[in-house]
Every structure is written in structure tokens, then in C-alpha cells.
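Student: following is a predicted model, sequence given first.
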Amino acid sequence: MCDEADFSARQVGVMVVNFRCPHDTLACLGALSRLFTAPRRIVVVDNGSGDGSTEVLEKELAATSMQPRPELLALPDNLGFSGGNNAALRLLLQDSGCRAFWLLNSDAMPESFALDALCARLNALPRPGACGSLLVHTRGVGRVQCMSGGRLNRFFGTTRHLGGGLDTNAACAIPSATVEARLDYVCGASLLVSRAAVERVGLLDEVYFLYYEDVEWGIRMRRAGFDLGYAARSLVRHKEGGATGATSGPEGAQPVRSRFIDYLMLRNRMWLMRANYPLALPCVIASYLGVAARRCHRGQTDRLGLVVRAAWHGFVGRMGRPAAEEERSA
């Protein structure tokens, strides 16, 4: 039974970050318009796309009859996943009527009851921090990307999505509490976070730019005593890779990573462990030998320098948005 501390979908601020994929973003907004309960506000962030995305979105949003009418926040530069979402969070935090915030990828398509289910599960947690959806691959039928989020290996810094590859019906049969007992972080593709958690632990850490920022947020929330949840009835179809430029792989497979994405994931993994689990660094460093061996096995010997450079930058804390020359060399 709800008490006065509970909130509903009508008190949620939604944020969708666009980077050079306005058609995905508009499709996501179309799905939001079909939600069973409309949120309080929707903020679309154009993350310095510089490709005409802002103009496309301005035109479409001006003509929409959607309620609430999405607000467009155009940033001059690409601030990454964390910076783009933080810009929206700072705006929505000024609205005292927003009691929770839904981070939703631009390449995600929520089903009509997705937000209501997230709210119900987050309200049910003893100390509501964040709650995730049942993410299902867009390609193919009924294959799970993850159940809310995943596990962090505290020796090597690798992550593993919970329920990846399961049939959707099988995943729905697993109790939320069973998933939550194993949950270290909520995937940022669909993440509902309470205002109390944001005000207590702070915004996403922008030094990550892209990848692992949701993992780090989960670590902070857990350490602050907040609970992480899983709403099995919150079904969200996710293209995966559409918002980052990675090429979608076969159903149930990881997207094919560009050199730049490979660099960011390896760099950020090293920094996450150095900052949060420094005693594990010998194991983490040793694991990068395995990374190099796998790149050789895949015929990617041209990435060995990238692996070394990413590990070193993460180790010494060369973080944030990589310089233009680093993007080109990656």
C-alpha cells in the first residue's frame, strides 16, 4: 500500500539524449506518447550532434501534439552519456514536482506499462535508489539483453548482464527479489532513479564520458545504503549500439565495437577499479594480457597498441572526453 513517500509516473521527469540519431529519438518519443500514464516532463538533449539533429528535432517537436510536450535542450558540445544526462538532470532537479527521473536511451522503445511498472517496483524497495527494466533485443523475438542491469567482477572489473540471452518468458518467471540480490548496477538504457538518491550520491560521474558510468553510479548508491530494483513488467526493446555508433550484431550478441568504443570501455574499466577497488589492480592489469590475446585471436593485432594505451590512460586517470587526436588514433 502506497504511503505519502511514494510517487507515481505523473511525477517522473524523463530524459532522452540524442547524438546524431534523430529518427531513433523520434521513434522513442513516439513510444513515450503511448505510455499508459504520461510522465510529468520529457527533456530531449541534443548532445552537440552538429549534423542537423537539433533542427530536425526542433521542427518535429514544434509540430507534435504529444503531452507533455517534450522540451529540447541543445548542447554546444558532445558531453557523452553522463554529461548529456546530467544536463537534463540539473534542469529537472529544479522542478520540485519531479520526484524521480527516468534515463532512457534514444534507441530504446518502452512498452506502454514500462514506466508504471518501474515506479511500482521502485516504491516497493525499502530505500529506493534506482530501478531497471527488462531490456529485450530489438532484433529477433523474445531474447533478453539484461534484467535491469548486471554484476561487476571485483577482481577484474568486467561486467555481465543478468539474464542475457534468456527467453523473455523465462526471464519474467524469475522473481524480482532474486535478481535484485545479485544486482550491482542498473543499466543506463532504462534507469529510473529517485530524487533522494540523486540528491544524496550526486549526478553521474562525467569523467567516464561513455561506458561504466552507470556501473559507478550503482557502486555509489549501494555504498550510500540505497536499494537497486528490477521491474520485470517494465518491458523495453533496445537496439543496443544505436546511440553510440556500434554496429548491431546478431540477436543476443554484443554490438561490433569500433576502435573508439573499444578504447573507452577498456580505459574506463581500469579507472573504475583503480578508483573503487585499488587492491584488485594487480588482477586487473593481468587481465589486460587476456584482452590482448583475444584481440590477436580475432585478427585484431592492430588494436594491441590501443589496449596498452587505454589501460595506461585509465591507470593514470587520463579521463573525460578523449582529445580529437585520441579519437582519431583509437
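Tutor: Arrived safely, thanks for sending. Numbering: from 1, shown residues only.

Student: when you work out contacts or count neighbours from here on, use the C-alpha atoms and nothing else.
Tutor: Will do.

Student: centroid-nearest residue for the chain?
Tutor: For the chain, residue 188 is the residue whose C-alpha lies nearest the centre (C-alpha atoms, centre = their mean; 1.8 Å).

Student: okay, one more to line up with it:
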Amino acid sequence: MSAAELGVIVVTYNSGREVLDCLESLLSASRAVGVPLRIVVVDNASSDETVTGIFDWAQGQSDYLPPDSLPFSITAVPKPLSVIEAMPDVAQSREGHVHLVKSTTNIGFAGGVNLGLKYLAGFSDIRHFWVLNPDSVVPPASLQALHDELGDNPSYGLMGGRVCYMDTPDRIQIDGGTVNFHTGVTGNLNLGRAASETPVPDAAELDFIMGASMVASRDFYERVGPMCEDYFLYYEEVDWAMRRGDLPLRYCDGLVVYHHAGSSIGSPGWGRSASPFSLYFKHRGRIRFLRRFRPASLVIGFAYSLAYAARLFLRDRSLSEAWAVLAGSFGLRPPRQIRDRLTWPVWKRRDQAGRRDTSGSQGE
């Protein structure tokens, strides 16, 4: 793989400190192993200090100190760094350490990724697009492994590696995703296993690559198009993988990313239950996925929702969580605590558009 063939997309929303650790790890790894990266941060209208924090960090207004909790050491890159503000449809000719694209509203994970894809695709030398969560960090060895894998010029659609929990770095969060096509429930391959004792999976075992660390080939992007934005959160990467045709999924041995796991949206983590916000969009996405790709399984999918909500209520007395599951599954108005976190008019239009699309089309 030659210089500048790898572009990185980091979508932020109220990511504050986490995105700085992510950027430092990427730039530090790039310097350590000599692999150039073109990094674009897409901010989904954060209401916190995410954007101003990136500029302050880049100018070196305060010394960067890696958190003690990181599972590897980071050598802070010299400051100042250049941050180029960009538009998604105009590839900037100027080189910068970080390119920043700002959305005026929160358009969800897929919407943010699509802005980054559109921007990076404007650079003809970018052949691979690496989607990375802002609450993830990358050690140099992982970037080297990915560089070596891509240097073999593999034919692939989507590629992933190992994602481990940040706070328990030897515990696997996911080695790739699986789907139960009756219920639509997704699974994390090797979830909770010790990374030091668990062999890497055969790529043939995978149904999708987790969006926290997912590499797409330009061939895939040009054939399949952008991610479907109907989901807002969850299942976008599952949908994308289902549309890959004959382009295979690949697993990169040695590509390990450490992930905080749902730090901004309350996704379930090891020993932590999901928030109502996470549950609503998880089950909303699951039903949309079935409607699009397995409509004959919708009855089973709805039955699963009812059983899951009943278990939450009867076992945990979690009325808000149970209602979030039902509202998401049956297309009901989300609870206020969820609506208050959204750019509601924009999200509502997306939701209505998604409900109209029940024909099993690809959505893009």
C-alpha cells in the first residue's frame, strides 16, 4: 500500500475528551510505523466542546496527557497541528493533520460516515476507508498490521479486526458480527473471551463488521454506495454488509482496537446494561433490518420484542427500558428522554421516510 491510500473517518457527537485520545493514537501510530493517514472528523452538531477542543488541542494550548487507563503508551505528537475545515463535496488540496467536516444537525452515525466517505472519495489516491469510533484508540502495531494486510492488495468489501474493551483490554468486545435471520438479533463473535487465549475467527463465520472499526474498499463503496441512513443508530453496518454482493468480508489478524463501548449513547458494555436510548434504536433498527431483508421473519421479530420487553419489566422492573424496546420495535413515538437528545424535526423526517420503505429495497 502506497502513501495516503488509507483514509480514516471519525464521527463525533459530544465526544469531548475521547476524540482527542483517538486522534492522538492515530497520529502517534502513523509517525511510529511510517504509515500516512488522511483523517477526517465529521462532527454531528455537538453541543459540547468537541469542535473547540479539537482546535485547542491542535494548537497545543494545553499539554496532552494520555489517560492512565490506556492499554498502551502514546507518544504525544508535536504541536501545533493543522486542522482544515472542509465541505464534504470538496476535497481539499491542502494537506492537513486533521480535516474537519461539520454537520449542522445530528444526522446519526450513518449520515456522519457518509459525509466522511463523500469527502475522502474526492481524493483519487484513497483506496481504503477506515471507519473508527471516536471513543477508540489504535496502537502502532494495529496500524502496521492493517497496512501489511492492505499491501497484499486483497479483494474485499469490508474488513475488520479485533475490538477489545478499553477498561478490560484483554477482554474481547467483538471479533466480527453474526445475525440471527429469524429474529434479527445480532451477536458479537467471541464476546467476553480473553484476547490472549482466543484465536482469530475465520472470516467465513462473519455476517458483518462492527462499525466501531470497519474498513471499506473503494471498490465496495463505488459498487454499493453509502450507508443507509434510515436506522440513525445501529444496524447500518449490518445493512451495508448485506449489500456487498460477491465482495467478501475479511478479517485482519493483528488489527486490535480498544473501545470504550457506547460512552455517549449508553450501549451495553461488559457488566453494564443498555440505556433506554440504546434500546430504542437497537430494536428499531432490528425491525427495520428484518423488514428490508427478511420480511417473512417480521412476525418472529415482533414476538421477540414482546418477550424481551416483558423480561425487562418482570425481571428488572425496568418500565422505561421495556417501553423503549416496544416503542422502537413498533414505530411508536420515542420517549421524551430520547426525543430531547435528538434534532427532532430532522430525525422525524428520516423516520417517516424509513416507514414508507417496506419493499425490501436497499435504501440508497
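Tutor: Right, received. Where do you want to start? Since this is a predicted model, take the numbers as computed values, not measurements.

Student: TM-score them against each other, please.
Tutor: With the length set by TM-score structural alignment, normalised by the length of structure 1, the two chains reach a TM-score of 0.85; 304 aligned residues with a C-alpha RMSD of 2.4 Å.

Student: how close does the residue located most distally from the centre of structure 2 sit to residue 207 of structure 2?
Tutor: Relative to the centre of structure 2, and counting by C-alpha atoms, centre = their mean, the farthest-placed residue is residue 314 at 32.4 Å. Counting by C-alpha to C-alpha, to the nearest Å, the gap from residue 314 of structure 2 to residue 207 of structure 2 is 33 Å.

Student: likewise residue 355 of structure 2?
Tutor: Going from residue 355 of structure 2 to residue 207 of structure 2 by C-alpha to C-alpha gives 25 Å.

Student: swap in residue 57 of structure 2?
Tutor: On the measure of C-alpha to C-alpha, residue 57 of structure 2 and residue 207 of structure 2 end up 38 Å apart.

Student: swap in residue 149 of structure 2?
Tutor: Relative to residue 207 of structure 2, and taking C-alpha to C-alpha, residue 149 of structure 2 is found at 20 Å.

Student: where do the helices sit along structure 2?
Tutor: Assigned by DSSP state H, structure 2 shows helices spanning 16-33, 50-59, 108-121, 140-151, 218-224, 236-242, 276-293, 298-316, 319-329, 336-339, 344-356.

Student: those helices: which one's closest to residue 176 of structure 2?
Tutor: Closest approach to residue 176 of structure 2 among those (C-alpha to C-alpha): helix 236-242, 10.7 Å.

Student: read off where the closest one ends up in structure 1.
Tutor: Alignment of helix 236-242 of structure 2 against structure 1: residues 213-219, by TM-score structural alignment.

Student: mean distance between the matching stretch and structure 2 after superposition?
Tutor: Here stretch 213-219 of structure 1, set against structure 2 after superposition, deviates by a mean of 0.8 Å using mean C-alpha distance after the TM-score superposition for structure 1.

Student: and the biggest strand by length in structure 1, what other elements does it pack with?
Tutor: In structure 1, with assignment by DSSP state E, the single longest strand is strand 227-238. For strand 227-238 of structure 1, the elements it packs on are strand 108-110, helix 114-124, strand 128-137, strand 144-147, helix 168-172, helix 176-180, strand 185-186, helix 213-223, judged by 3 or more C-alpha pairs under 8 Å, 6 or more residues apart in numbering; DSSP states H and E.

Student: Provide the aligned range in structure 2 for the shortest one.
Tutor: Pointing back at strand 185-186 of structure 1 there. Counting by TM-score structural alignment, strand 185-186 of structure 1 corresponds to 208-209 in structure 2.

Student: follow-up on the earlier one: figure out which of the helices of structure 2 is closest to residue 183 of structure 2.
Tutor: Smallest distance to residue 183 of structure 2 across the helices of structure 2 (C-alpha to C-alpha): 4.4 Å, for helix 298-316.
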